[in-house]
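# Sequence below, structure please.
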Amino acid sequence: MSIAYLNGEYMALEEARISPLDRGFLFGDGIYEVIPYYGGKSVGLIPHIERMIDGLGSIEIKCNKSVDEWKELLDEVIARNDGANQNLGVYVHVSRGADTKRFHAYPENVEPTIFCFTFAIKDPEPVDREKVTAYSVTTTQDLRWKRCHIKSTALLGNVMHFQQGYASGNNECLLYNDKNELTEGSSVNAFIVKDGVVITPIQDNQILPGITRRIIIDSLKADGSIPVEERTVTMDEVLNADEVWISSSSKEIAPVVKIDDKPVGDGKVGQVWEKAFGIYTAAKFDHS
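I've put the predicted structure just below:
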């Protein structure tokens, strides 16, 4: 039984209740995070918290918890769910709260709703290109809003793009803008590899500032053995890449071997992925 946190109280997840007038329910008016813990050890906890605080500030939700207070709360949620003995993700959701009416403008004197729960996550993939789970993706034009750098709970655009990939028998959907430039996936960031160089789209309002993305870039740069570039990536480059990866807190670095039913490179998981994933795996717990 998962123990959830809701507005200062711990309870069984199925007992958690919010008002139907909560703006998170009515408008998707909130910010969320998903943070992985492996045997009680978090990956990117402080960067996740800092991104959440930045997101709350971006949409003017006043939530006065400090980084340390958030860390204490999330560690407690993990502990109450026996996180030391299993791999768990913790979902954190902060909405603007419940008003007395449905009205688009931000209400005053409303307390934010804070909700957290845990769920099981799979063991990390092996650092072995012969054994790792390989992914297939489809592609489509990015039709979401222009503030994708904010991790909003209003995810309908992402859900619809993900469904497009899922319904076609793929694991994800890679997105491109009206200039035919790669942005990200419906629930992931994206990387390509060409001639041994790892390349990922520059961070702007078109993509989420992924914590796993940041750890990948920082750990590869610190190691120094694999060149990394952050720049515009065209879809022609994606389709002609030697390797393609997608990344997220739950997937870590997942190799893509097929795009729109066509093989990536030789259709096999690449050697650069294997080396990079080893570097990331050795460094991931250093970013909490």
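# switch to C-alpha atoms for all contacts and neighbour counts from now on
Will do.
# For stretch 13-21, buried residues please.
13, 16 (16 or more other Cα atoms under 10 Å).
# Kindly report the same for stretch 23-31.
Neighbour-count burial for stretch 23-31 flags 23-25, 27-31 (criterion: 16+ other Cα under 10 Å).
# And stretch 214-222, by the same measure?
Going by 16+ other Cα under 10 Å, stretch 214-222 has these buried residues: 215-220.
# just to revisit the earlier point, from the buried residues of stretch 23-31, which is closest to Val159?
Of all the buried residues of stretch 23-31, Val159 sits closest to Gly28, with 13.1 Å by Cα to Cα.
# Report the separation between the spatially most central residue of the chain and Ser288.
The centre of the chain sits closest to Ser248, judged by Cα atoms, centre = their mean, with a distance of 4.4 Å. Going from Ser248 to Ser288 by Cα to Cα, to the nearest Å gives 16 Å.
# residue boundaries of the strands in the stretch 51-200 of the chain?
87-95, 113-120, 135-141, 172-176, 182-185, 189-194, 197-200 (DSSP state E, counting those that start in this stretch).
# Among these, which comes closest to Arg129?
strand 135-141 (12.3 Å).
# helices or strands up against that closest one?
Using 3 or more Cα pairs under 8 Å, 6 or more residues apart in numbering; DSSP states H and E, the elements in contact with strand 135-141 are helix 156-167, strand 172-176, strand 252-259.
# Can you lay out the ones you listed as CSV showing mean neighbour count and distance to Leu143?
Output for the helices and strands packed on strand 135-141, formatted as CSV (neighbours: other Cα atoms under 10 Å; distance: least, Cα to Cα, whole Å):
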stretch, mean neighbour count, distance to Leu143
helix 156-167, 17, 7
strand 172-176, 25, 8
strand 252-259, 24, 19
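# Same list, these, but as CSV with distance to Val132 please.
Formatted as CSV, the helices and strands packed on strand 135-141 follow (distance: least, Cα to Cα, whole Å):
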stretch, distance to Val132
helix 156-167, 20
strand 172-176, 17
strand 252-259, 8
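# between the ones you listed, which one is nearest to Asp204?
Across those, closest to Asp204 is strand 172-176 (Cα to Cα), at 13.7 Å.
# between that closest one and strand 189-194, how many degrees?
Put simply, strand 172-176 runs at 80 degrees to strand 189-194, going by axes from the mean of the first three to the mean of the last three Cα atoms, to 10 degrees.
# relative orientation of strand 172-176 and strand 135-141 in degrees?
Using the same axes, to 10 degrees, strand 172-176 lies at 30 degrees relative to strand 135-141.
# let's see this one next to it:
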Amino acid sequence: MTDTALINGSFVAAEQASISIFDRGFLFADSVYEVVPVYAGRPFRLEAHLSRLADSLAAVGIDNPHQHGDWVRLLNDLINVNGGGDQSVYLQVTRGAPARREHRLPQDVDPNIVAFCQARRPPPPATLADGVAAVTRRDTRWARCHIKSTSLLANVLAAAEAHAEEATEALFIDEADGVVEGSSSNIFAVVDGRVLTPALRPAILPGITRGVVLDVLAANDIAHHMVDHLPLTALRRADEIWICSSSREIMPVTQLDGVTVGNGRPGDVWAKVYGALQEVDHE
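Okay, the predicted model is just below:
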């Protein structure tokens, strides 16, 4: 963790940062968030992250507390005061802290803003060389996962179950036995020579890194398709599976539910996409 946090527009020592116990983000998870990777002091795809933040705020009816330019200035100042370099910025906007706890939405309350930085580390070489394991779990989350809400208990419990099975990620499966996304990632699979990913819908977060991967696939003429339904049966016979997120970039999955994926090694298509991602302008 870095030293300085941002609380409602003011920079404070991280260990002294606090908000009210009556904050609705704390009491109800009535808040939204973003995680922005930072490379060499430059926030990656900040425009896209702030656009998604605005969409999430609008979807839950929280007034956006800042104009776009003010967000850019505040977050860049936060990065700089924490030393630049490779970091990730966590940003959360809550509905605020009314004087009374009740489920009904409060009137005339100002949103609270919390932001801090963490050191960003590249994936271990063994992860890139060997891949990671994943498990599948039934999707028990709410129906509006396209909103980047802090209501993440179902995700946390699924991730804990994956960890207990020595896996890196839990992949959610819907009632129609279709693959949705991971507990903290989007998913791609190479099936019959094509890269497939679930099309965006309310059950899926529009991942920023997911969008970058799609751009890389198009730029490199790699056959790909966004599908309305990606059957679990197709995932089980996939030659390659990848998970991607702002914190993970793109990782190869070489074991699914204890069964080897493809030949058990990161695939050639993943290697090409991963290499191309390293050449993307990190701004």
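# Once they're superposed, what TM-score comes out?
The TM-score (TM-score structural alignment, normalised by the length of structure 2) is 0.95; 281 aligned residues with a Cα RMSD of 1.5 Å.
# before we move on, the earlier item: indicate which one of the strands of the stretch 51-200 of structure 1 is closest to Lys71 of structure 1.
That would be strand 87-95 among these, by Cα to Cα, at 11.5 Å.
# re the thing from before, can you name the two of the buried residues of stretch 214-222 of structure 1 that are farthest apart?
In those, two members sit farther apart than any others by Cα to Cα. They are Ile215 and Leu220, at 8.3 Å.
# so what's Pro43 of structure 2 up against?
Pro43 of structure 2 makes contacts with 36-37, 76, 282-283, as judged by Cα atoms under 8 Å, 6 or more residues apart in numbering.
# got it, and Val257 of structure 1?
134-136, 243-244, 263-265, 267-269.
# Swap in 6 Å and give it another go.
Val257 of structure 1 sits next to 135-136, 263-264, 267-268 when contact means Cα atoms under 6 Å, 6 or more residues apart in numbering.
# Could you do Gln141 of structure 1 as well?
So Gln141 of structure 1 contacts 175-177 (Cα under 6 Å, 6+ apart).
# Count the residues that sit near Val135 of structure 2.
Using other Cα atoms under 10 Å, Val135 of structure 2 has 24 neighbouring residues.
# That one contacts Ala170, correct?
Yes. The pair formed by Val135 of structure 2 and Ala170 meets the contact definition of Cα atoms under 6 Å, at 4.9 Å.
# how many neighbours does Ala134 of structure 1 have?
Ala134 of structure 1, neighbours per other Cα under 10 Å, totals 17.
# so what corresponds to it in structure 2?
Residue correspondence to structure 2 (TM-score structural alignment): Ala134 of structure 1 is matched to Gly131.
# residues contacting its match?
Neighbour list for Gly131 of structure 2: 252-254, 266 [criterion: Cα under 6 Å, 6+ apart].
# try 8 Å
Counting by Cα under 8 Å, 6+ apart, Gly131 of structure 2 makes contact with 251-255, 265-266.
# picking that back up, between the buried residues of stretch 23-31 of structure 1, which is closest to Glu229 of structure 1?
Closest approach to Glu229 of structure 1 among the buried residues of stretch 23-31 of structure 1 (Cα to Cα): Ile31, at 29.2 Å.
# related to what we said a few turns ago, could you identify the most distant pair in the contacts of Pro43 of structure 2?
Spatially, the most separated pair among the contacts of Pro43 of structure 2 is Asn76 and His282, at 14.4 Å (Cα to Cα).
# who has more neighbours, these two?
Neighbours per residue (other Cα under 10 Å) separate Asn76 of structure 2 from His282, with Asn76 holding more: 19 against 15.
# check contacts around the more buried one.
Contacts of Asn76 of structure 2 by Cα under 8 Å, 6+ apart are 42-43.
# In structure 1, what sits opposite it in the alignment?
Using TM-score structural alignment, the partner of Asn76 of structure 2 in structure 1 is Asp75.
# and the contacts of Gln141 of structure 1 as CSV, adding distance to Ser95 of structure 1?
What follows is those, written out as CSV (distance: Cα to Cα, whole Å):
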residue, distance to Ser95 of structure 1
Leu175, 27
Tyr176, 29
Asn177, 29
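# Let me know the closest of the residues you listed to Gln164 of structure 1.
Leu175 (11.2 Å).
# shouldn't Thr138 of structure 1 be in contact with Cys173?
Yes. Distance between Thr138 of structure 1 and Cys173: 4.8 Å, which falls inside the contact criterion (Cα atoms under 8 Å).
# what's the overlap in contacts for those two?
In contact with both Thr138 of structure 1 and Cys173: Gly165, using Cα under 8 Å, 6+ apart.
# quick one, what contacts Gly30 of structure 1?
The contact partners of Gly30 of structure 1, by Cα under 8 Å, 6+ apart, come to 23-24, 56, 61, 93-96, 152-154.
# mind redoing it with 7 Å?
For Gly30 of structure 1, the contact set (Cα atoms under 7 Å, 6 or more residues apart in numbering) comprises 24, 94-96, 152-153.
# nearest spatial neighbour of it, skipping sequence neighbours?
Distance criterion Cα to Cα, 6 or more residues apart in numbering; nearest residue to Gly30 of structure 1, sequence neighbours excluded, is Ser95 at 3.9 Å.
# residue in structure 2 matching the one you found?
Here Ser95 of structure 1 is matched to Thr94 in structure 2, going by TM-score structural alignment.
# tell me which element the corresponding residue of structure 1 for Tyr274 of structure 2 falls in.
By TM-score structural alignment, Tyr274 of structure 2 lines up with Phe277 in structure 1. Here Phe277 of structure 1 sits within helix 271-283, counting by DSSP states H and E.
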